[in-house]
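S.K.: Take a look and give me a structure for this.
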Amino acid sequence: MVDHTSDIEKADSKEASVEVTEERGPHHYADNVPRNKGVFAKLWSIVDRLDGVESRGIERVLPNERNHTQRLSDCMWMWLAANTTTATFSLGTLGASVFGLGFRPAVLTIIFFNLLSTIPVAYFSTFGPKLGLRQLTLSRFSFSLYFPNCFPIILNSIACVGWSTINCITGALTLRAVSEGNQPRIPSAAAIIIIAILTIVPSFIGYRYVHAYERYSWIPMMIIFLIVLGLSAKYFDSGSWGDSPTNVTAASVLSFGSAVVGFGLGWSSLAADYTVNFPEDVSSVRVFIWTYIGLNVPLILLETFGAAMMTTLNSSAPRFAERYAKDSVGGLLGAGLEPAGGFGQFCLVILAFGIVANNIPNMYSLALTTQALHPWLQAIPRPFICIIGTIVYVVLGIVGVDHFESWLDTLLVMLSYWLAIYCTIILEEHLIFRRGRWANYEPDKIADWKSLPVGIAAFVALGAGVVGFVLGMSQVWYIGVLAKKIEPEFGGDIGFELAAAFSGIVYPITRYFEKKRFGR
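M.R.: Have a look, this model is predicted:
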């Protein structure tokens, strides 16, 4: 005898999952995630009692659940704020401090590689409204459900924690530079903890408050950077642009370019997380344009400003070199604001805390990334994962505060390697095998292994990409065979280019045979 009752119950359960609201809590979703068992049930009961806190995790945001009042310009403000920070400024200083580039080659590298690396970020942002899925959940359409999708998930989790660590160190160095002369210096650990506390609030509360914070937080930061520019411009090396550079090599440009790509492209694994609440019929072109502008305006301007500030180290004002040697990037900004006296110190404090705008999306997306790994992790409420991630990066920040530049360079370049592979695979799947059509996706079956690709093609392409960046990477601890062809002694980093090329060649071939064999 056929059990029709069970079919009806299943249909009712599915309908209930469509009608769920934030007030009821996502542990009522009929998605086989064990939210109502043991310690998970206790965690969800806590979240349900927190008014205004977003409890939704990686569950699909259905069209009828979207926030149709959200402004399309939020696509721009989100990334404008996240990149109008001292972290972006710091990247610009690496051109001279790490790669030995003059001002002109550094600026040209900044412009070209930023315009290139932010294209995937803006494009992936268009996936959120159309499918209602978060970025690392979307990767299941290429990487399968759990394996090999665990690789981008783990790497992105490391990236989110790593960036938060680097950011809080940047903020701590800036805050430490406030104390000069006989004033007691602010302990780095204390500064890192303060930044972490400010970061956790919006990321803990959720999507709406993340956008609300980022919508306005860039304004005071941009004003203060303009003040620093006005006070420091006369000390810039005026000949840095017009003179023909003698210290530029292909190796240094390519290596600095990899660092620039690692920063801009770093947002690609988070992109769709911040557009899932837009209406399904929103213009993809407008989402792309707003996002692309919001990324490139602060990236290009502030990285260029950082490169320009490095030219003050040889100026007639010794305070720039002295304070840079003492407090790194924070000291450089402090030297620029020194003529403003007490007001300048106040501005420096604001700059230090402004790094929060960059850390918020890292922590918010860390929780969503972690949940995509397994249903048991999806059963942990998103806000609690934010707390765990914050504790981890605070500890790492306190330990690594004296290794800022080396950690920053290594993180940026390693990010460019794996993200080049990730973006290539996602783009080829969408454009070649799904023909760029949203109708060729089944977002409601994102947790159904039988409806997703097997993942063999993605795994093989991932391995090919690893071979590519190993051949082309140039790090202190290893220089690839092909990188040595550019510069025998120091190497020229072409890791992300080869990673993208190798995976881009392998994926279409292996995916073709995968679809032919398994039909999905």
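S.K.: contacts and neighbour counts: CA atoms only from here.
M.R.: Fine.
S.K.: got the buried residues for stretch 397-411?
M.R.: Gly397, Ile398, Val401, Phe404, Glu405, Leu408, Asp409, Leu411 (16 or more other Cα atoms under 10 Å).
S.K.: and if you look at stretch 387-398?
M.R.: Ile387, Gly389, Thr390, Tyr393, Val394, Leu396, Gly397, Ile398.
S.K.: quick one: contacts for the third one?
M.R.: The reference is to Thr390. Ala196, Ile200, Met363 (Cα atoms under 8 Å, 6 or more residues apart in numbering).
S.K.: Do a quick rundown of the helices in the stretch 101-250 of the chain.
M.R.: Assigned by DSSP state H, counting those that start in this stretch, the helices in the stretch 101-250 of the chain fall at 103-117, 119-125, 127-131, 135-138, 140-143, 150-176, 188-205, 207-232, 239-242, 250-264.
S.K.: Between those, which one is closest to Val297.
M.R.: Closest to Val297 of those is helix 103-117 (Cα to Cα; 9.9 Å).
S.K.: do you know how far Ala196 is from Val395?
M.R.: 11 Å (Cα to Cα, to the nearest Å).
S.K.: picking up where we left off before, turn the helices of the stretch 101-250 of the chain into JSON lines, columns for mean neighbour count and distance to Gln70.
M.R.: Shown next, in JSON lines, are the helices of the stretch 101-250 of the chain (neighbours: other Cα atoms under 10 Å; distance: least, Cα to Cα, whole Å):
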{"stretch": "helix 103-117", "mean neighbour count": "21", "distance to Gln70": "27"}
{"stretch": "helix 119-125", "mean neighbour count": "23", "distance to Gln70": "15"}
{"stretch": "helix 127-131", "mean neighbour count": "25", "distance to Gln70": "12"}
{"stretch": "helix 135-138", "mean neighbour count": "26", "distance to Gln70": "19"}
{"stretch": "helix 140-143", "mean neighbour count": "26", "distance to Gln70": "27"}
{"stretch": "helix 150-176", "mean neighbour count": "25", "distance to Gln70": "25"}
{"stretch": "helix 188-205", "mean neighbour count": "21", "distance to Gln70": "17"}
{"stretch": "helix 207-232", "mean neighbour count": "18", "distance to Gln70": "9"}
{"stretch": "helix 239-242", "mean neighbour count": "12", "distance to Gln70": "43"}
{"stretch": "helix 250-264", "mean neighbour count": "25", "distance to Gln70": "25"}
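S.K.: next up, for comparison:
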Amino acid sequence: MTAEITPELYGIIEEKGIEEVSLKETHGSPKAVFGLWMAANVEFATLTTGALATCLTGLSFFQAMRSILLANLIGAVILGYFSTFGVDYGRPQMIQGANWFGPLGNRLPSLLNFFGGFSWFAVNTTAGAYALNLVLHTGLIPAALGMSVVQIAIAVVGYDLIHAAEKYLMFVLVLAFLGLTFIAVRHLGLSAPANPQTIAQMGGTSGAFMLSTAIMVGYQVGWIPYSSDYTRYLRTNNDAAGVKKTVFTYAFWGALISTVWIEGLGALIGSSIPFFSKPSDLLTVWMPEWFKLPFLVAVILGTISANIINIYSATMSILAVGIKLKQHVASISTGIIGAVISAIVINSFVESYTNFLLVLGYWTMPWIAVTLLCHKTDRVSRLPVSAAFVAWIVAVAGSVPFWDQQLYTGVFAASHPQFGDSTFIVSFVIGAVMYMLLTKPAPARLAAAE
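M.R.: Below you'll find the predicted structure:
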């Protein structure tokens, strides 16, 4: 059945919601996803993530760079591939899962992604609030609330304004962070050593490396459940393979270049300070005075570039849960929740952020494994319920002994600290294996009907 065109509110505000995009509604260039993912990651939260690789785990700069490159290669390949689903299905990423996890089972990962979306909003708003407070001296909470209003307004308008905003924000952010890169390398060099005491606390170099990689994977895969949201209007029945190839290429390079660069820069800066408890600690004393104001402005703009994506995709997820709201109402509600969370965690940023990144990967990696197999294979459940949902739940539960973070340390992680947090590997493998065991090839007649 061909989807109907959904009128926009006042001719401006997108009200498509989670409905399938019709061929009449398709528009835009697949190359636009490069600027989208560049702008989403060339920002202060990405810098903060990279700083954890050296400041938190004690790795040297070059050890941290290997971790960052490995994690983001994995994440960018997955992001690029999942972005092509929008061309195939013409629907937001999370609503696609109803076909595989079942209408009821799909609500749980959609709810978790909604939680992730407003939590990311809170994380980024907190980072931006520190910058805005340094510029205007408004106080942290008023700064967070003020930024929230701007971000919510853009996300409410929807898909087209988000793509347009990211296109222009990308150039400003790239210039600002190029300036910071030049200044940092000139001041610090590239030979930052490891911290033996911190590494010992991580279970040795291997444990520190695995923990760093898990954090970086958590950051990158946090975007995966959003990916089709920004390609669904590229749905086509004309050279779909060519469009998907372009989407994959530009999404992959946009995500990889931005995260490796900015996280690497964060790792370099993080290696120069003994500890940081809030984002503004990374604005170090060696930063020239003339550069501080334009860079702080870039931090604020970077917060906006990331958060308009977080609000929009969290909105798609809460609609996928089954909450009956207009799209613009859901966007406003999501932003308000994120603003409240930001005000709560604003004084315990680093601890909350590290735990959040790890937890994000705990549910997302097995969901990725199962969703990939559902999309690529033609199999049916051996159970009277969704095999995809059961496989995902088993994978999340089975990975608990490997968790290694401040909120909870699993039995395996506690007794084998040299493996660090290997949950992202274990849960992915369990999810894939369980799905294959719980399904069987679809009968030929079903395959033909599909």
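S.K.: Looking at the helices of the stretch 101-250 of the first structure, which is nearest to Val285 of the first structure?
M.R.: Here helix 119-125 is closest among the helices of the stretch 101-250 of the first structure (Cα to Cα), at 9.0 Å.
S.K.: Read off where that closest one ends up in the second structure.
M.R.: The counterpart of helix 119-125 of the first structure in the second structure, using TM-score structural alignment, spans residues 77-83.
S.K.: got a list of contacts for that stretch?
M.R.: 221, 223-224, 227-228, 230-231, 247-252, 255.
S.K.: Test my guess that Ala129 of the second structure contacts Leu136.
M.R.: No - under the criterion of Cα atoms under 8 Å, Ala129 of the second structure makes no contact with Leu136, lying 10.2 Å away.
S.K.: still on that earlier bit, determine which two of the buried residues of stretch 397-411 of the first structure are furthest apart.
M.R.: Across those (Cα to Cα), the longest gap, 18.1 Å, separates Ile398 and Asp409.
S.K.: before we move on, the earlier item: out of the helices of the stretch 101-250 of the first structure, the one nearest Glu487 of the first structure is which?
M.R.: helix 250-264 (6.0 Å).
S.K.: so where is that closest one in the second structure?
M.R.: Under TM-score structural alignment, the match for helix 250-264 of the first structure is residues 206-220.
S.K.: what separates the matching stretch from the chain centre, distance-wise?
M.R.: 15 Å (Cα atoms, centre = their mean, to the nearest Å).
S.K.: aligned partner of Ile5 of the second structure in the first structure?
M.R.: Match for Ile5 of the second structure (TM-score structural alignment): Val20.
S.K.: ditto for Thr259 of the second structure
M.R.: So Thr259 of the second structure corresponds to Leu299, using TM-score structural alignment.
S.K.: contacting residues around whichever strand or helix holds Val506 of the first structure?
M.R.: Taking DSSP states H and E as the definition, Val506 of the first structure sits inside helix 495-518. The set of residues external to helix 495-518 of the first structure that reach it, using Cα under 8 Å, 6+ apart, is 258, 416-418, 420-421, 424-425, 428-429, 432, 453-454, 456-458, 460-474, 520.
S.K.: In strands, which of these appear?
M.R.: If you go by DSSP state E, these have nothing in strands.
S.K.: among the residues you listed, which ones are buried?
M.R.: Buried residues within the contacts of helix 495-518 of the first structure, counting neighbours by 16+ other Cα under 10 Å: 258, 416-418, 420-421, 424-425, 428-429, 453-454, 456-458, 460-474.
S.K.: ok, Leu265 of the second structure touching Leu47?
M.R.: Yes - with contact defined as Cα under 8 Å, Leu265 of the second structure reaches Leu47; the gap is 6.6 Å.
S.K.: mind listing what Asp277 of the first structure touches?
M.R.: Small correction: residue 277 of the first structure is Asn, not Asp. Asn277 of the first structure neighbours (Cα under 8 Å, 6+ apart): Val61, Glu65, Arg66, Asn67, His68, Gln70, Gly128, Pro129, Gly132.
S.K.: What's the ChimeraX line that selects buried ones from these?
M.R.: Buried residues within the contacts of Asn277 of the first structure, by 16+ other Cα under 10 Å, are selected in ChimeraX with:
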select :61,65,66,128,129,132
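S.K.: Can you show me which of the contacts of Asn277 of the first structure carry over to the second structure?
M.R.: Retained in the second structure (both residues aligned by TM-score structural alignment, their matches' Cα atoms under 8 Å) from the contacts of Asn277 of the first structure: Val61, Glu65, Arg66, Asn67, Gln70, Gly128, Pro129, Gly132.
S.K.: Take those and write them to TSV, including distance to Met78 of the first structure.
M.R.: Compiled in TSV, those are given as follows (distance: Cα to Cα, whole Å):
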residue	distance to Met78 of the first structure
Val61	19
Glu65	21
Arg66	18
Asn67	16
Gln70	12
Gly128	14
Pro129	16
Gly132	18
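S.K.: Relative to Ser110 of the second structure, how far out is the aligned residue in the second structure for Phe502 of the first structure?
M.R.: In the second structure, the residue matched to Phe502 of the first structure (TM-score structural alignment) is Ile430. Remark: distance between Ile430 of the second structure and Ser110 of the second structure (Cα to Cα) = 21 Å.
S.K.: now swap in Ser119 of the second structure and tell me
M.R.: Distance from Ser119 of the second structure to Ser110 of the second structure, by Cα to Cα: 14 Å.
S.K.: Equivalent analysis for Leu190 of the second structure, please.
M.R.: Distance from Leu190 of the second structure to Ser110 of the second structure, by Cα to Cα: 42 Å.
S.K.: Grab the nearest non-local neighbour of the aligned residue in the first structure for Gly338 of the second structure.
M.R.: In the first structure, Gly338 of the second structure lines up with Tyr393, judged by TM-score structural alignment. The shortest distance from Tyr393 of the first structure to any non-neighbouring residue, by Cα to Cα, 6 or more residues apart in numbering, is to Thr165 (5.0 Å).
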